[in-house]
Every structure is written in C-alpha cells, then in structure tokens.
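Student: Starting from these lines, generate the structure:
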Amino acid sequence: MGWNVYVTRLLPKPGMDLLHKHCEVVDVNPHDRMLTRQEFLDNIKGRDGVVTLLTERVDEEACQVADKTVIFANYAVGFNNVDVPTCTKHGIIVSNTPGVLTEATSDMAWALLFSVTRRIVESDKFLRAGKYEGWAPMMFRGGDIAGRTLGICGAGRIGTAMAMKSRGWNMKVLYCDLYRNEFLEKELGAKQVDKDTLFKESDFISVHVSLDAGTKHYVGERELRMMKPTAYLINTSRGPVIDEQALVHALREGWIAGAGLDVYEYEPLLMPGLAGLDNAVICPHVASATHKTRDDMATLAAENLIAALKGEKPPTLVNPDVLNAPNRRKVKK
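Tutor: Model prediction:
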C-alpha cells in the first residue's frame, strides 16, 4: 500500500517488519532519545498514521498539524498522553496495547515488592562496596511477606494478575475498585473494601489504577499517614497517581517502611530526595521490558495502525465513537 507513516521511536523488529510489509513509507525517529515537541510536530504533518509513545503529547495542536492522520497508535496500555476527546472531535482513531503486558507488569510489581521488602538493592550495594565483613544477626533485616495482607488498588487486568500471584505466599487479598471482581473473590477469597480500609489494613499496597483527573494524587499525604509504619507501597501504573513529594517525606520520616516504584510524577525527572532514600527501590519505567512483551506490544501497535488505514476497526480501539462519526478520517486514495 502507498501509506506514509511515522514512528516516534524505533520499535522491536516484529512491529517494524509488519509496518514495512504494509506501508510504502515508514520513517522513524533516528535518535535514541525522546523527540522534542517541535520535532514531533514537524514529523507528523502529512502522515497517514503515527505510532506514538507515552512521551509524545497528542493534543489539539498535534491533531491540527497531523492534517491527514487517520490514527495515533499508542505503544502503551495507558493513553494519558493522548487527548482522546480532541482526537475523536477531529475524526482520528486512537489505539493502545492492552493485555499483552499484563503478566510482565504484574511480575515487575512483585519484583519491586520483594526488592524493597527484603532490602535486596540496599544489601547488594553494601556488598559491592566491600563493606561486608561476615554474617550478623541484625544485618539488613526486612519485612515478612508470607501470610501478610496485600491491598490492590485497581483490580483490572494487571491488578488481578498481581493478586493471583499472591497465592504462593498465602496472602490475604483486599481490593479497592469501582466494580466488583467476582473472579478474585472466588479464586482467592479476596474482599472488596473502601479505599481507607485498604490503606489502613494492608501490609503491601500495589497501585494499578489508570491515570485520569480523578486519580491524580490518588495516594497523597492523607493515604500515606493511614498506612502501617511497617507497610510498603508499590506503583507500576502511572507516576502522577502518587503525590511524590508527600511520598519522599513519608519515607524519610518513617510513616511507611518503603516503596517500590517504576513510574514517576514528573518522569523522567525524580522528586528531589527520592534517589537518596535506601528504603525506595526505583526503576526507569521498565515493567513491560521483557523481550516477548515489547515484541507483542510492537506487533499490536502495528496491527492497530494497519487496520485503521485499511478502514477496519483496530483490535484495541480506545475511542469507538469515532467509527461512525461523519468526519472520521480515512486515507485518501
């Protein structure tokens, strides 16, 4: 096909191969870095489709500049970087990549939980620095995991997968969600509770809510003060759902025992003081970074884009209302 598409960062080979197979022009950001705003705008003009990352803001300006674009195919399960109502207004399809990263992200949440609770990063650093002089009864004591209470904030795909993996440690599971999760209740005996109860009673809290106006600072000073001083907070969802300044203060003052984070409020920047805290395990947004998961995400993003250019419904469409909109954009033949 004679389609002209732009990819804002080089994707894993399966996705790129699929794009090259179906599109005549596939231009890719040549730099191993985020595009500047101007670079992004300069490169999306006149494209039939664009594959975006969370680092690109798709707003009114972008929709106007991308005057021919039929679809913004987001390479992520989240799409808080995209103004979906504005895209719909302009007749532009938006897609994401859910499902394929559920297991990898929930695995990462557990990796963070174990790392911060058992002080793995802290003790690794200690050993590499040549400070280890032999076993000692009081050295690097951490928290216990087996038999404790796990609180899940947001019991969707990833939150459910996180909860299911608690079976090996015989944990009690609480969850807070707008909807009842009968599967978790049947399989684990999980109990749906209100937010305050979850924060007061859980030994581990794993956050899996999506980011929107109602969930910004979902965890703030109020929630942190509710937590047990022996409790741990894990976040693999989106950075702004936690008030990071309040979290730094809570970790410094010992309101909670620790935190494991893969996302940040002002990503890629960290809140001052966070990097220096030994009771915080911090990773650079790599929860989905397994070979298979990133390959599958690339394939799904490409499949979404190609379907839209063909005039078909993308497999993981975010804004279904656009399909029947009179101004829905289509590739001009």
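Student: going forward, measure contacts and count neighbours with C-alpha atoms only.
Tutor: OK.
Student: Now do stretch 240-254: distance to the chain's middle.
Tutor: The chain centroid and the centroid of stretch 240-254 are separated by 19 Å, computed with Cα atoms, centre = their mean, to the nearest Å.
Student: ugh, typo on my part, it should be stretch 69-76
Tutor: Chain-centre distance of stretch 69-76: 17 Å, with Cα atoms, centre = their mean.
Student: same question, stretch 123-140
Tutor: With Cα atoms, centre = their mean, you get 33 Å for stretch 123-140.
Student: Would you do the same for the sequence below? I want to compare the two.
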Amino acid sequence: MKPTVFITRKLPEEIIAPLKEKFTVRMWDSEDVAVTDYVLREEIAQVDALCTMLSDTIDRDMLESATNLKVISNMAVGFNNIDTEAAKEKGIVVTNTPDVLTETTADLAFGLLLATARRFNSAEKELRQGGWLSWTPMGFTGMDVHGTSVGIIGMGRIGEAFARRAKGFNMHVLYHNRSRKSDAEKEYQAEFAELDDLLKRADHVVILVPFTEETKGMIGERELALMKKTATLISVSRGGIVDEVALYDALKNETIFAAGLDVYETEPVPVRHPLLTLPNVTAVPHIGSASVKTRHAMMQLNVEAITDVLEGKEPENRVV
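Tutor: Here you go, the predicted structure:
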C-alpha cells in the first residue's frame, strides 16, 4: 500500500505530479481558504506525510493522534506554527524551505521601506480619491532613504541580502544579532550595535529575526520610545515580535514617523484592526516570498523533503 500525503492548501498540479507518481496524495481543495481544524485533525491521524502552510497550527494535541506520520514539511522558513518538541518526541521529521526565498523577501522588505518612508500609500489614496488638487511645496513629503542609516535586527540570510540593497542606496548599516558577523561587517561596512543603541541611532529599523520566546514582544513601548521621531519601523519576519498596541500608540502619538508591516499577531489581520486606521502605516498581507518563481521553488522543496523521508533518505532542510 502506498504511503499517503496530505497537502493543506491547493497547489499547482505540475508541482505535486511527482508525489502522485509515488504516493497517494490528498489535498485541500482551496488555495485561498485554510483547511478546517476538523479535517486537519482527521488527516494527521491517518497520513504518512503532511505538507503544511505557515498558517496551519500543528500542536501537541494534534500530533498525539498521529499514528503513521513520518514527516511534516512546512512551506516557510519559520516553523513556529509546529510544536517541534512534540514532533521530535514522536520521531516525526520537520522540514522547512530556507534559502530560496531570501532574495525575494529582501526585495519586499526594501520595497516596503521605500513605500513607508516616502508615503506611497497615502499619496496613492489621495490621488485615487481625487484629493490631489495641485502640486504643493510640502505635499506628500516623507523621509529620505538614500544616504540614511538603517538598523537591521537579525543579520541572517535575509538580513545580509537587505544590507546589500542598502549599500546600493549609500546607507550606513547598523545591525543587531545574537552573534557578530565579521564577514558582513567587511562586505557591507556594517556596524554591530546593541539593540538600544541601534534603535536610538537608526533612521529606519528593519526586523528580520525569527519568532522565538526570546524575540516575542522584543519591540515594545520602551524600545519604540528610543527611536527617532523621524524613524520608520519595518516588520517582515513574524507577527508577535512587535507589540501592536505599543506600536499603535507610538504611531498615533508620532513617537515615530511611520511603520511598514507585512506580518501581524493575528493573520489574516482583522480589517478593523486599529493599525489599519492610521495613515502612517503601510500594510501588506504577508507577501514577503510572494513571487511566482519563489513560491514554486518553496513548493518544490516540500515535495523533495516528503519524498526523501518516505523513501528512507535524509531530507536536506531538516529542522527536527
């Protein structure tokens, strides 16, 4: 009997064709609507392999019912949506999809910085609503990006890719990381800084750390108060790293100039979320890796990981 694979969102047929040649494949029939909790629990109790999205929560309670499950391949770099300790205890391999989305995510982060600092969203809104009546000396003025300083919190692969883009804009790169990156310091003339020092000095702050117990809520009221009144905050890693209540207050009270957000504590972010009411927030729906080429590459890594584990091989991107 062939091993069974369940995929929690509808993926292109050409991507999953290699899986269908070797295994029994079941797939949720929607690309836009998440698999229901009931169906996910039913499938976990039966299947040999699971391909998950970052929006799928795979907790200890779910994994308790997994009798045949050998691998969970998560279509994301992060895997905080999966209880990896519980998976490890049950001997379930967990994989992710790193590297292939590095450059695409860095593109989005830098684009979001430009859009936020230069107020693209409010300018476009005024134009579309007929509010642009004439050119004015200070109309839609924002903050420069070129020649300014950027503070990168998290100098991993994406952080270094962002630093490379920043150097093209003649920006001074500050960074904060758990460990110093001497190669990055040399290549990008990057300067290591403690977090408080970075927040005080940077014209723009970009958050690129993974979501962990250590980073949860690491940017709150105290940290935002350290930033310049003219500074922008860009968050593209995971929701929960920034205290959204504190961020709302800081933006409304003009403690900082603006924020660009791709990630949120609750996703999808509620349409009535207070942050979405502010004109100095540029918000996009978690699209860091959203290019056709990159998403297909991520899916391909999922297919390869599942195939490797079910065929008794060691997967390339194993995290547990």
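Student: Overlay them and tell me the TM-score.
Tutor: Scored against TM-score structural alignment, normalised by the length of the second structure, the superposed chains reach a TM-score of 0.96; 318 aligned residues with a Cα RMSD of 1.3 Å.
Student: Report how many residues lie close to residue 256 of the second structure.
Tutor: Neighbour count of residue 256 of the second structure, defined by other Cα atoms under 10 Å: 22.
Student: do you know how far the closest residue to residue 237 of the second structure other than its chain neighbours is from residue 68 of the second structure?
Tutor: Among residues not flanking residue 237 of the second structure along the chain, residue 208 sits closest, at 5.1 Å (Cα to Cα, 6 or more residues apart in numbering). Separation of residue 208 of the second structure from residue 68 of the second structure (Cα to Cα, to the nearest Å): 36 Å.
Student: now swap in residue 18 of the second structure and tell me
Tutor: Relative to residue 68 of the second structure, and taking Cα to Cα, residue 18 of the second structure is found at 21 Å.
Student: Likewise for residue 50 of the second structure?
Tutor: Taking Cα to Cα, one finds residue 50 of the second structure at 11 Å from residue 68 of the second structure.
Student: If you count surrounding residues, which of the two has more?
Tutor: Neighbours were tallied for residue 50 of the second structure and for residue 68 using other Cα under 10 Å; the higher tally belongs to residue 50 (26 against 15).
Student: Wait, a strand at that one?
Tutor: Yes: under DSSP: H, G, I helix; E, B strand; the rest coil, residue 50 of the second structure sits within a strand.
Student: for the second structure, which residue is closest to the average position?
Tutor: residue 237 (3.6 Å; Cα atoms, centre = their mean).
Student: Let's verify it: helix, strand, or coil?
Tutor: When the rule is three-state DSSP, residue 237 of the second structure gets the label coil.
Student: what's the closest non-adjacent residue to residue 75 of the first structure?
Tutor: Nearest to residue 75 of the first structure is residue 53, by Cα to Cα, 6+ apart, at 5.2 Å.
Student: any idea how far residue 313 of the first structure is from residue 305 of the first structure?
Tutor: 10 Å.
Student: so residue 180 of the second structure sits right up against residue 191, yeah?
Tutor: No: in this structure, residue 180 of the second structure is not within contact of residue 191 by Cα atoms under 8 Å, at 9.5 Å.
Student: which residues in the first structure form helices?
Tutor: 13-22, 37-44, 60-65, 84-89, 102-117, 120-128, 157-164, 182-188, 195-201, 221-226, 244-253, 291-309 (DSSP state H).
Student: could you dump these to a markdown table with mean neighbour count and distance to residue 3 of the first structure?
Tutor: Shown next, in a markdown table, are the helices of the first structure (neighbours: other Cα atoms under 10 Å; distance: least, Cα to Cα, whole Å):
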| stretch | mean neighbour count | distance to residue 3 of the first structure |
| --- | --- | --- |
| helix 13-22 | 16 | 8 |
| helix 37-44 | 16 | 13 |
| helix 60-65 | 17 | 18 |
| helix 84-89 | 19 | 20 |
| helix 102-117 | 22 | 31 |
| helix 120-128 | 13 | 48 |
| helix 157-164 | 21 | 34 |
| helix 182-188 | 14 | 43 |
| helix 195-201 | 19 | 48 |
| helix 221-226 | 17 | 50 |
| helix 244-253 | 19 | 43 |
| helix 291-309 | 23 | 8 |
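Student: Turn those into JSON lines, columns for distance to residue 138 of the first structure.
Tutor: Output for these, formatted as JSON lines (distance: least, Cα to Cα, whole Å):
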{"stretch": "helix 13-22", "distance to residue 138 of the first structure": "49"}
{"stretch": "helix 37-44", "distance to residue 138 of the first structure": "51"}
{"stretch": "helix 60-65", "distance to residue 138 of the first structure": "57"}
{"stretch": "helix 84-89", "distance to residue 138 of the first structure": "53"}
{"stretch": "helix 102-117", "distance to residue 138 of the first structure": "15"}
{"stretch": "helix 120-128", "distance to residue 138 of the first structure": "13"}
{"stretch": "helix 157-164", "distance to residue 138 of the first structure": "31"}
{"stretch": "helix 182-188", "distance to residue 138 of the first structure": "35"}
{"stretch": "helix 195-201", "distance to residue 138 of the first structure": "27"}
{"stretch": "helix 221-226", "distance to residue 138 of the first structure": "27"}
{"stretch": "helix 244-253", "distance to residue 138 of the first structure": "21"}
{"stretch": "helix 291-309", "distance to residue 138 of the first structure": "39"}
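Student: Compare those helices and give me the one nearest residue 213 of the first structure.
Tutor: If you check each of the helices of the first structure against residue 213 of the first structure by Cα to Cα, helix 84-89 wins as the nearest, at 13.5 Å.
Student: residues in the second structure aligned with the closest one?
Tutor: Helix 84-89 of the first structure corresponds to residues 84-89 in the second structure, going by TM-score structural alignment.
Student: That stretch against the first structure, how far on average?
Tutor: On superposition with the first structure, the mean distance recorded for stretch 84-89 of the second structure (mean Cα distance after the TM-score superposition for the first structure) is 0.6 Å.
Student: separation between the nearest residue to residue 231 of the first structure once chain neighbours are set aside and residue 255 of the first structure?
Tutor: Residue nearest to residue 231 of the first structure in three dimensions, not counting chain neighbours: residue 203, with 4.5 Å by Cα to Cα, 6+ apart. Residue 203 of the first structure sits 13 Å away from residue 255 of the first structure, going by Cα to Cα.
Student: Are there residues contacting both of those two? Which ones?
Tutor: residue 228 (Cα atoms under 8 Å, 6 or more residues apart in numbering).
Student: out of the two, which sits in the more crowded spot?
Tutor: Between residue 203 of the first structure and residue 255, counted using other Cα under 10 Å, residue 203 has the larger neighbour count: 26 against 19.
Student: wait, that one sits on residue 226?
Tutor: No: counting by Cα under 8 Å, residue 203 of the first structure does not reach residue 226; the two are 11.6 Å apart.
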